[in-house]
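> What would the 3D arrangement of this be:
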Amino acid sequence: MKPSRVRGEASAEWRSFLRKPAAVFFTFVFPAILVALFAVVVGAGSGFFEEPQGYYFAGYLGFVVLLTPLSRLSSTVARGRDRRRFEKLATTPLTRAEWLTAHVAVNGGLILAASGLIALLLVAVGGASLTLSLVSVVVTAASVLIASAGFCGLGALIGRAVSSQDGAIAVSNGVGFPMLFLADTFVAPDTLGVGAPVVELLPLTYFSRTVRGATFTGGSGAELVTSLALLTVFSAFLFAAGAYALPWHE
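This next block holds a predicted model:
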């Protein structure tokens, strides 16, 4: 993998992001609105949302780390396939893994920035109590980058499998939103009556547990290592599958 090729593709993807106001809105503004709305609901202390504000930080980050890569990569791959862009890329030295790594770098950086904004808003607006030590920040940042790699891979798989860009976005939402609420994010799985096997097979579950353990519940070192390791395994598999599925020679 050559860094210069990754940087070149990442630079092009970054410029593409800045030219799309909708992408900027859903990456930064919409999560901020979500935090503000949930702060009111959680503050009321009723229904499903009875935990302290800090408990939901993992859910807010899960929203961004899951849906941003899924929607962006699925639509990008579907659009690139329809416009035969990957056939042109196949004639260059750029490899599938380098292309996907560049997009992971851009999406991961954007999600890290959004995560910082969410943390500030949750503390300032919701009055959340978060553990923001060096260890918690490093573990959370690592979780964001690792999860971004996996969900970029999943987005690439969706973009390859569906027949159109609109279909890719629809399938991404169909996959993403159920996972968002079933993966131990906003509501505990036993409250929803979801079976353990379903929850344990969702990569977002391990992201949520890692972030919540690092920033709120004070999970033990062994628990954090275990959940982060499982997240890494899921993400490595999805990244490899997504890179392989790119329509490089169609």
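
> rest of the way, CA atoms for contacts and neighbours
Will do.

> State the helix or strand in which the residue nearest the centre of the chain lies.
The centroid of the chain falls nearest to residue 65 when counting by C-alpha atoms, centre = their mean (1.9 Å). Following DSSP states H and E, one finds residue 65 within helix 57-82.

> This structure: helices as residue ranges?
Taking DSSP state H, the helices of the chain run over residues 3-18, 21-24, 30-44, 57-82, 85-89, 96-124, 134-161, 165-182, 189-192, 196-200, 203-212, 221-245.

> Need those helices in a markdown table (columns: distance to residue 51).
Converted to a markdown table, these look like this (distance: least, C-alpha to C-alpha, whole Å):
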| stretch | distance to residue 51 |
| --- | --- |
| helix 3-18 | 35 |
| helix 21-24 | 30 |
| helix 30-44 | 7 |
| helix 57-82 | 11 |
| helix 85-89 | 47 |
| helix 96-124 | 14 |
| helix 134-161 | 20 |
| helix 165-182 | 15 |
| helix 189-192 | 13 |
| helix 196-200 | 20 |
| helix 203-212 | 12 |
| helix 221-245 | 21 |
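
> Return the most buried member of the ones you listed.
Ranked by mean neighbour count, these are led by helix 203-212 with a mean of 28 (mean count of other C-alpha atoms under 10 Å).

> and the direction of that one versus that of helix 57-82, what angle?
Helix 203-212 runs at 140 degrees relative to helix 57-82, counting by axes from the mean of the first three to the mean of the last three C-alpha atoms, to 10 degrees.

> Here is the second sequence; please produce its structure so I can put it next to the first one:
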Amino acid sequence: MSRVARVRAEAGAAWRSFVRRRTAVFFTFFFPVILILIFGALVRTDPTGTGLFTEPPGYYVPGYLAVVVLFTPLSRVGSTVARHREGNRFEKLATTPLTRAEWLAAHTAVNVAIIGAASLLLLGIIVAVTDAAVTPSPWLVPLVALGVTLFCGIGAALGRVADSQDGVIAASNTIALPMLFLAETFVTDDLLPEFVLPLVDLLPLTYFSRGVRAVTYAGTSPVVDVAVLAALAVVAFAVGAAAIPRTD
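The predicted structure is shown next:
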């Protein structure tokens, strides 16, 4: 069996596992929708120009997309690795030709497909609910794909170090929640304390947010952000693949 065939077979199994888990499907597609309804429909721009959510609706598009690009890969891949460890699945996989990188590539491909579909749904709802002026761009494809790949790699590493699926969820939320609000998503830099600002450039989600905002809102080139995101994705994928155990 060729490498492509092995990855395709594992991806097919991962896809079937996802669609059978109704809770996972619900939260992947509908939790971000609820978030948009809350922030986009119920929270309106402050007419005094002070406080949170004072920017035009289009400014917050990266934040909405970041919810699925960040949370879903971290929790899904991390939980899958932890579940496989608990069930000694990696010991069985060690007897097959499937490598750790191929296993992670298959699960990353499934997540890219799922989150890509969720992102399209969110963009449509964002435009309908928030009246955001969103400029469609082919750059969104590599931005979403690279962002998902990056956080799949981090999720795989979390699944290795966490002692259970519950531990993975706790660890992923601990990482993702602060990043969601500090990485130039919903909170602008001028509202952050000065001591936090140097951390913004160290957060991988920052480059996803900047890239998405560049193409959907500012109308500028995202080349630098895509390049940084690609480099981070390669490193994260390599670390995640190395972290996947052969036996447990």
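
> residue in structure 2 matching the residue nearest to the centre of structure 1?
The alignment partner of residue 65 of structure 1 in structure 2, by TM-score structural alignment, is residue 69.

> From residue 32 of structure 1, how far off is the aligned residue in structure 1 for residue 106 of structure 2?
The equivalent of residue 106 of structure 2 in structure 1 is residue 102 (alignment by TM-score structural alignment). Remark: distance between residue 102 of structure 1 and residue 32 of structure 1 (C-alpha to C-alpha, to the nearest Å) = 26 Å.

> Distance check, the match of residue 106 of structure 2 against residue 34 of structure 1.
Taken as C-alpha to C-alpha, the span from residue 102 of structure 1 to residue 34 of structure 1 is 28 Å.

> do the same with residue 241 of structure 1
32 Å.

> Quick check: closest non-adjacent residue to the match of residue 106 of structure 2.
The shortest distance from residue 102 of structure 1 to any non-neighbouring residue, by C-alpha to C-alpha, 6 or more residues apart in numbering, is to residue 10 (4.6 Å).

> One more: residue 98 of structure 2?
residue 6 (6.4 Å).

> doesn't residue 100 make contact with the one you found?
No: if you go by C-alpha atoms under 8 Å, residue 6 of structure 2 and residue 100 don't touch, sitting 11.5 Å apart.

> which one in structure 2 is aligned with residue 120 of structure 1?
Using TM-score structural alignment, residue 120 of structure 1 lines up with residue 124 in structure 2.

> Tell me who's in contact with residue 54 of structure 1.
Taking C-alpha atoms under 8 Å, 6 or more residues apart in numbering, we find residue 54 of structure 1 in contact with 122, 128-130, 215-216.

> mind redoing it with 7 Å?
128-130, 216 (C-alpha atoms under 7 Å, 6 or more residues apart in numbering).

> and what of residue 182 of structure 2?
residue 200.

> how about it, what's its match in structure 1?
So, by TM-score structural alignment, residue 182 of structure 2 is matched to residue 182.

> what about residue 222 of structure 1, distance to residue 210 of structure 1?
From residue 222 of structure 1 to residue 210 of structure 1 the distance is 11 Å (C-alpha to C-alpha).

> Over to residue 182 of structure 1?
In terms of C-alpha to C-alpha, residue 182 of structure 1 sits 16 Å off from residue 210 of structure 1.

> What of residue 217 of structure 1?
In terms of C-alpha to C-alpha, residue 217 of structure 1 sits 10 Å off from residue 210 of structure 1.

> Kindly report the same for residue 171 of structure 1.
In terms of C-alpha to C-alpha, residue 171 of structure 1 sits 27 Å off from residue 210 of structure 1.

> now do residue 66 of structure 1
Counting by C-alpha to C-alpha - residue 66 of structure 1 and residue 210 of structure 1 are separated by 15 Å.

> same question, residue 155 of structure 1
For residue 155 of structure 1, the distance to residue 210 of structure 1 - C-alpha to C-alpha - is 22 Å.

> Residue 237 of structure 1 now?
19 Å.

> What of residue 75 of structure 1?
Distance of residue 75 of structure 1 to residue 210 of structure 1, given as C-alpha to C-alpha: 29 Å.

> Go ahead and confirm residue 222 of structure 2 touches residue 211.
Yes: assessed by C-alpha atoms under 7 Å, residue 222 of structure 2 is found in contact with residue 211 at 4.8 Å.

> When you filter the contacts of residue 54 of structure 1 down to buried only, what's left?
128, 130, 216 (16 or more other C-alpha atoms under 10 Å).

> Contacts only, for residue 101 of structure 2.
Here residue 101 of structure 2 is in contact with residue 241 (C-alpha under 7 Å, 6+ apart).

> swap the cut-off to 10 Å and go again
The contact partners of residue 101 of structure 2, by C-alpha atoms under 10 Å, 6 or more residues apart in numbering, come to 7, 237-244.

> Which single one of the residues you listed is nearest to residue 147 of structure 2?
Set against residue 147 of structure 2, the nearest of the contacts of residue 101 of structure 2 by C-alpha to C-alpha is residue 237 (11.0 Å).

> From residue 170 of structure 2, how far out is the nearest residue to residue 116 of structure 2 once chain neighbours are set aside?
Distance criterion C-alpha to C-alpha, 6+ apart; nearest residue to residue 116 of structure 2, sequence neighbours excluded, is residue 144 at 6.8 Å. Going from residue 144 of structure 2 to residue 170 of structure 2 by C-alpha to C-alpha gives 24 Å.

> how about residue 36 of structure 2, what's its partner in structure 1?
By TM-score structural alignment, residue 36 of structure 2 lines up with residue 35.

> Tell me if I'm right that that match and residue 118 touch.
Yes: Residue 35 of structure 1 is in contact with residue 118 according to C-alpha atoms under 10 Å; the separation is 7.1 Å.

> Which residues are in contact with each of these two?
Taking C-alpha under 10 Å, 6+ apart as the criterion, residue 35 of structure 1 and residue 118 both touch 57, 60.

> residues near the nearest residue to residue 40 of structure 1 once chain neighbours are set aside, how many?
Spatial nearest neighbour of residue 40 of structure 1, chain neighbours left out: residue 126 (7.8 Å); criterion: C-alpha to C-alpha, 6+ apart. Neighbour count of residue 126 of structure 1, defined by other C-alpha atoms under 10 Å: 21.
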